[in-house]
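Undergrad: Sequence first, then the predicted structure, then my questions.
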Amino acid sequence: MKLDTSHMRYLTPEDFKVLQAVEQGSTNHEVVPTSLIHQLSGLRSLSGTNRSISDLAKLKLIAKLRNAKYDGYKMTYNGIDYLALKTMLNRETVYSVGGTIGVGKESDIYRVSDRNGTEKVMKIHRLGRTSFHTVKNKRDYIKKNAKNGVNWMYLSKIAAGKEYQFMTLLFAKGFDVPEAFDCSRHCIVMELIKGYPMRRLRKHKNIPKLYSDLMSFIVKLGNSGLIHCDFNEFNIMIKDKVEDENDPGFVVIDFPQCISIQHNDAEFYFKRDVDCIRRFFKKKLKYEPKSDSTMLDTDGFGDGYKYPYPLFERDIHREDNLDELLQASGFSKKHPGDRDIEEAIDAMRNNISYDSEEDVASGDEVNSEDGDSDGEYYYSESDEEDSEGESEDSLEEENERIIEALSTGIGNLRMDSLGNYILEE
């Protein structure tokens, strides 16, 4: 879908108000009624609203649905393009739009510049193309929002917002990704990388180092809690010029499909990312490192290192929680270690432990005179029967005192580490 901005300069503020009204009404209407458009636009005159609607329809920024049961209009991709550009123009992140850099299966890439003449890249998400309808089934955050038949423009907004979050945080964490400058609706403005996609790479001055750096990127991302899921020669940019020795010479792009390392299929997608790089280097660059047990260096992969490529179980060890911060697909708030903590807390609450299975079977009493038997307190069933009535009375009396203190505000209350109120004397 071609981005045509030639008519944008002729639109009036009233036209943009009506266009925004159609966008706002589209959140719960497939076809927005004309009366609702007038109400949401805030224009005084109905005739002025109708005039703007007519002009916007001629420019194909909004469209009238055939055989609709009532008079109304729906937003088109051209219309949402204009709204996104207008927003970024007001923020001064975009001043002019140039030609197309590339067209992907789910996005269009354009060259833009700001008011100072700095060149940037604008990525426009275009979910819903006939060749990529399965996107709803592949991404959890889209599947969740697509249950009730949400339109593709709304899903494109979600994907753009998700990618902007990923890029912003990853760049701040020192990953080799483009710097993101702005995001509006389904558009992202980011840093222009002077280079070319790795799919066009046939020669390189240091192929083993490039291979090792790419594999290390996958592991570093995994240790931070994320898996790219589309790590291949199409989403890796090779720079024309390497700045210094610490510059790996590449930049990774395209992040809306990232998942958490807690995802049920995390190991599968991690292996697929690794296999994509191995296959490209073997087929196009004739490079396939072999395992060498004599090498001890495990900081990289390939020639000169112990392992030829990373494995999920062996090399991924959580060092950061980017998947939690970004709420990546497959992330669960309960980390594996949290289950151990919960079991420990339950044991503390129950305050029951037995020395052996024989003690449980015989009901023998096991006491610790000094109270420091490995930090545990033991008691027998007979102790429980003798003290059951007394403990219930004392607990009931203490609960009544705590309730009275909470209701009157009189009393010295504090809360322990388990969230229980304690009434101090």
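TA: That came in fine, so what should we check first?
Undergrad: CA atoms for contacts and neighbours, from now on please.
TA: Will do.
Undergrad: how about the top helix by length along the chain: buried residues?
TA: Assignment by DSSP state H gives helix 381-408 as the longest helix of the chain. Of all the residues in helix 381-408, those buried under the rule 16 or more other CA atoms under 10 Å are Ile402.
Undergrad: Show me what secondary structure element comes after it.
TA: strand 412-415 (DSSP states H and E).
Undergrad: just how off-centre is the helix or strand just after that following strand within its chain?
TA: As assigned by DSSP H and E, the chain's next helix or strand after strand 412-415 is strand 421-424. Computed by CA atoms, centre = their mean, to the nearest Å, the chain-centroid distance of strand 421-424 equals 42 Å.
Undergrad: Return the list of helices and strands in contact with strand 421-424.
TA: helix 381-408, strand 412-415 (3 or more CA pairs under 8 Å, 6 or more residues apart in numbering; DSSP states H and E).
Undergrad: Got another one to weigh against that:
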Amino acid sequence: MGMRNHEIVPSELVDRIAGLKHGGTYKVLKNLLKYKLLHHDRSKYDGFRLTYLGYDFLAIKTLVNRGVFTGVGRQIGVGKESDIFEVAQEDGTILAMKLHRLGRTSFRAVKSKRDYLRHRSSFSWLYLSRLAALKEFAFMKALQEHDFPVPKAIDCNRHCVIMSLVQGYPMVQVKQLQNPETVFEKIIGIVVRLAEHGLIHCDFNEFNIMIDDEEKITMIDFPQMVSVSHQNAQMYFDRDIECIFKFFRKRFNMTFQEDRDDDDTEVEVDENSRPSFYDITKDANALDRELEASGFTKKEQNDLDKFIEGGLEKSTDSDEDEESDDEEQTFESNEERNLNEMNSLQLQEEEQNRSDEVEAEVELDDNEKSESSGDDENEAERDEELDKKLGKQRRRAMAAARGGRKSQSSRNTYKDKGGRSQNSKIHSNMSGCW
């Protein structure tokens, strides 16, 4: 609750939110720190922040209270941005629990590689993990409804996603296949079918493809999916296709049909073997519009911003053509206004430049006059200072000469306080002795 507005929650705010008496807040914080569910931070001020272990505890406790599962088992997978565990339901059914952990040392550039934040300048790794889990759960559920080979989405809370356990192995661990050509065609068909539904996986490689003993394909990991309307959609699509071609070429020694032109030295891949992004026709019931994938128009991006900030209620309009016409008209009017503003700004800049030139010329004339008069004044001041310095030096020399004479005379004519010199005393003593 306190971390909505604070990266490190102050101790006073924790005590105020808890509302416990007689030092109860201190005792609870001490126990949470003991089990590393919280972290005490004094770098900026005295406060606490929630750790990933504490966030795991909150998500698991909520899902257990809902009755989704009753126990957590062994860890079955570790990724660059997630951990996967087995969980058991009350009837013994085994499910998979994926805990998103964005912010690992190997994946610090998530802000530039994912579109969760959009215009936000500051962020929390826990908040980013929550958005990733929410997005993956939504994509998984929609793809399942359209008969895509994905795990069954069960439930989601905070950064935790519960799904069905896939009985198989990652494609990267498979060394041999009975029918590699058939498996290759299935995988390429999934990529093309996704694009026809308006989506691009963006990370479709051997690590995110599961295969069982019957060579049935299941794809996983969806937080980075984008729309075919994304500005880099072609690059992402070609990269996914190239990853599949490269893997099957190296692992299973597959060769693909290629035509070599006599005139050119470049190798052109046949259209039948390598699909092209521009040859794909988008389906009318596109999932990117339904799921608000990134890369859409400005209006849809604003809707996703509101959805991320919390609580966007989907609204459907009856006539989409009218909306597009209105958007074009507003766009044209905005362009005309921008042109008029630019012209007025240019005129103002020209007038300002002219006035600045005139003022600069006037200032140059004034500076020349002031410099000429200032030089004469400076010369007179320098002459006066020299005269003063010479006079002071003469007075010091005369004073030093007079002081030297006085000191010599005082040494030769030294007398005691009584007015008699020391030599007269010696003469009187000697005369007394005689």
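TA: Cool, the structure landed. Here the structure is a predicted model, which is why all the values come from computation and not from measurement.
Undergrad: Quick check: TM-score for this pair?
TA: Remark: TM-score between the superposed chains equals 0.66 [TM-score structural alignment, normalised by the length of structure 1]; 300 aligned residues with a CA RMSD of 2.4 Å.
Undergrad: Which of the helices and strands packed on strand 421-424 of structure 1 sits closest to Val121 of structure 1?
TA: Evaluated with CA to CA, these place strand 412-415 nearest to Val121 of structure 1, the distance being 53.5 Å.
Undergrad: Read off where the closest one ends up in structure 2.
TA: On structure 2, no counterpart of strand 412-415 of structure 1 exists by TM-score structural alignment.
Undergrad: Could you do stretch 350-358 of structure 1 as well?
TA: Taking TM-score structural alignment, stretch 350-358 of structure 1 hits no residues over in structure 2.
Undergrad: go on, stretch 200-214 of structure 1?
TA: Going by TM-score structural alignment: stretch 200-214 of structure 1 matches residues 173-187.
Undergrad: Pull out the buried residues from the matching stretch.
TA: In stretch 173-187 of structure 2, counting by 16+ other CA under 10 Å, buried: Pro180, Val183, Phe184, Ile187.
Undergrad: do the same with stretch 427-434 of structure 2
TA: Buried, per 16+ other CA under 10 Å, within stretch 427-434 of structure 2: nothing.
Undergrad: centre of the chain versus that stretch, how much separation?
TA: 110 Å.
Undergrad: Also stretch 245-255 of structure 2?
TA: 37 Å.
Undergrad: so where is it in structure 1?
TA: Going by TM-score structural alignment: stretch 245-255 of structure 2 matches residues 278-288.
Undergrad: Over to stretch 79-97 of structure 2?
TA: Counting by TM-score structural alignment, stretch 79-97 of structure 2 sits on residues 104-122 of structure 1.
Undergrad: got a list of contacts for that stretch?
TA: Contacts made with stretch 104-122 of structure 1 from outside it, assessed by CA atoms under 8 Å, 6 or more residues apart in numbering, are listed as 92-103, 123-129, 131-132, 187-192.
Undergrad: Ends of it, what's the gap?
TA: Start-to-end span of stretch 104-122 of structure 1 (CA to CA, to the nearest Å) is 13 Å.
Undergrad: Now find how far off-centre that stretch is within its chain.
TA: With CA atoms, centre = their mean, you get 23 Å for stretch 104-122 of structure 1.
Undergrad: what's the answer for stretch 201-209 of structure 1, then?
TA: On CA atoms, centre = their mean, the centre of stretch 201-209 of structure 1 falls 32 Å from the chain's centre.
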